[in-house]
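Student: Mind looking at a prediction? Sequence and model below.
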Amino acid sequence: MKPRFTLFPLWLISSLFISFNANGGEGGGQTTSTPKAAMSIGAHDFDFFMGDWVIENRKLIKRLEGSDQWETFQARQHVQQLPGGIGNFDEFVAKTWKPDYVGMSLRVFNPETKLWSIYWLTNQNGGIDSKSGALMPPVVGKFENGVGIFEGADEFNGKPILVRYTWSQITNNSARWEQAFSPDAGKSWETNWIMQMTRASNK
């Protein structure tokens, strides 16, 4: 049975997009005129991801503690484009916990910098995530040679960290996503969440 998904709040999409463009993208500063053909470079990087997916998750139970204990669970995900080619969003649902764990990603493309900003929002606090009810700081980056690297600053247990998303092994029907934290400004990284994605059947 195909899962039911809710729409990402339009007010949230609008406010983020307005703020993003008012600051000239994540880098800030003044924007300059860019040829239309050049503006499209990178804008379709996530087109492969549209639709419904089944996700096998492997998550490190304790982060940045030298642990090697992992938990596994399955989730479903629905991804769709935002109007006007400004980006896309998804809804991630895992029924392993009660209430269901729901996460949402908003991906916004800046045609001037050719970079994506990815925001994450979840309904749970603690456990699988450390925050709930608010957008986490974005990770920013792009795809090169079929691999997407996106990084940004955040906090974990009250201490500053860097967060990295890595997209790889991308085909029309599969993809791999990894999340890693760095507590030392990028000198070392600990991978703490791996998603192996398979396109869902239409049945």
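Tutor: Structure received.

Student: contacts and neighbour counts: CA atoms only from here.
Tutor: Fine.

Student: how far is the longest strand seen in the chain from where the chain is centred?
Tutor: Longest strand of the chain, by residue count under DSSP state E: strand 70-81. Taking the mean of its C-alpha atoms, strand 70-81 sits 12 Å from the chain's own mean (CA atoms, centre = their mean, to the nearest Å).

Student: now for that strand, which elements pack on it?
Tutor: Counting contacts by 3 or more CA pairs under 8 Å, 6 or more residues apart in numbering; DSSP states H and E, strand 70-81 is packed against strand 51-60, strand 87-94.

Student: got the residue ranges for the helices in the protein?
Tutor: Ranges of helices within the chain are 10-22, 36-39, based on DSSP state H.

Student: can I get these in CSV with distance to Gly84?
Tutor: Putting the helices of the chain into CSV (distance: least, CA to CA, whole Å) gives the following:
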stretch, distance to Gly84
helix 10-22, 12
helix 36-39, 13
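
Student: Mind jotting down where the strands sit in the protein?
Tutor: Applying DSSP E to the chain gives strands spanning 51-60, 70-81, 87-94, 101-110, 115-122, 139-144, 147-156, 159-168, 174-182, 190-199.

Student: dropping in the other structure now:
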Amino acid sequence: MNGDFDFLFGRWDVHNRWRPDLDDDGSWVEFATACEARPILGGLGNIDSFSFAGLPGRNPWEAGTVRLYDPSEDVWRIYWMSSSRPGRFDEPMEGRFADGVGTFYGPEEWEGRRVRARFRWTHGPGTAQWEQSLQLVDDGPWKANWTMDFRPAG
């Protein structure tokens, strides 16, 4: 059993910031989601679900994550799924926690091309933070394009 994601279990109100244009530092869109997370497979994995009411011009959606821990490799694999892309998981992100920070890497599609993505998880008492950054060219800078701040559901 691995307890790296135990901090995430429960119901959360999530404040999201998403940047649709990585060249415009001021173009963040903010919105709220609700999340619920729980362990599976006796602690070797966990699953969460998100619901989103939508923004003007955008439809509501649901999404979720399956995280599986491989003890033989000491690695987590994170699979994202969404109602906007039904019937499939995105390619997994892989990584681990070190000194309380989870860092995970994998492929992502951005504006029709494959780029590298990085997830970072941090947490404290009653809070959790997630950030996605993209690397658009090999060895280029990482550009944050989505953040989530988790607070216990009220």
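Tutor: Everything's here; your move. Bear in mind the structure is a predicted one, so any value in this text is a computation, not a measurement.

Student: Superposed, what's their TM-score?
Tutor: The TM-score (TM-score structural alignment, normalised by the length of the second structure) is 0.90; 150 aligned residues with a CA RMSD of 1.5 Å.

Student: picking that back up, can you say which of the helices and strands packed on strand 70-81 of the first structure is nearest to Asp45 of the first structure?
Tutor: For Asp45 of the first structure, the closest of those is strand 87-94, at 9.9 Å, according to CA to CA.

Student: Relative to the second structure, which residues correspond to the closest one?
Tutor: Aligning strand 87-94 of the first structure against the second structure (TM-score structural alignment) gives residues 45-52.

Student: compared with the first structure, how much does the matching stretch deviate?
Tutor: By mean CA distance after the TM-score superposition for the first structure, the fitted stretch 45-52 of the second structure averages 0.5 Å away from its aligned residues in the first structure.

Student: List the buried residues of that stretch.
Tutor: Gly45, Asn46, Ile47, Asp48, Ser49, Phe50 (16 or more other CA atoms under 10 Å).

Student: Could you dump the helices of the first structure into JSON lines and include distance to Tyr119 of the first structure and mean neighbour count?
Tutor: Conversion of the helices of the first structure to JSON lines gives the following (distance: least, CA to CA, whole Å; neighbours: other CA atoms under 10 Å):
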{"stretch": "helix 10-22", "distance to Tyr119 of the first structure": "10", "mean neighbour count": "13"}
{"stretch": "helix 36-39", "distance to Tyr119 of the first structure": "22", "mean neighbour count": "11"}
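
Student: quick one: which of the ones you listed is nearest Ile61 of the first structure?
Tutor: Nearest of the helices of the first structure (CA to CA): helix 10-22, 30.7 Å.

Student: What range does the closest one cover in the second structure?
Tutor: The counterpart of helix 10-22 of the first structure in the second structure, using TM-score structural alignment, is absent.

Student: what's the neighbour count on the equivalent of Pro141 of the second structure over in the first structure?
Tutor: Counting by TM-score structural alignment, Pro141 of the second structure lines up with Ser188 in the first structure. Residues lying near Ser188 of the first structure (other CA atoms under 10 Å) number 10.

Student: thinking Ser188 of the first structure is in contact with Ser182, fair?
Tutor: Yes - between Ser188 of the first structure and Ser182 there is a contact under CA atoms under 8 Å: 5.8 Å.
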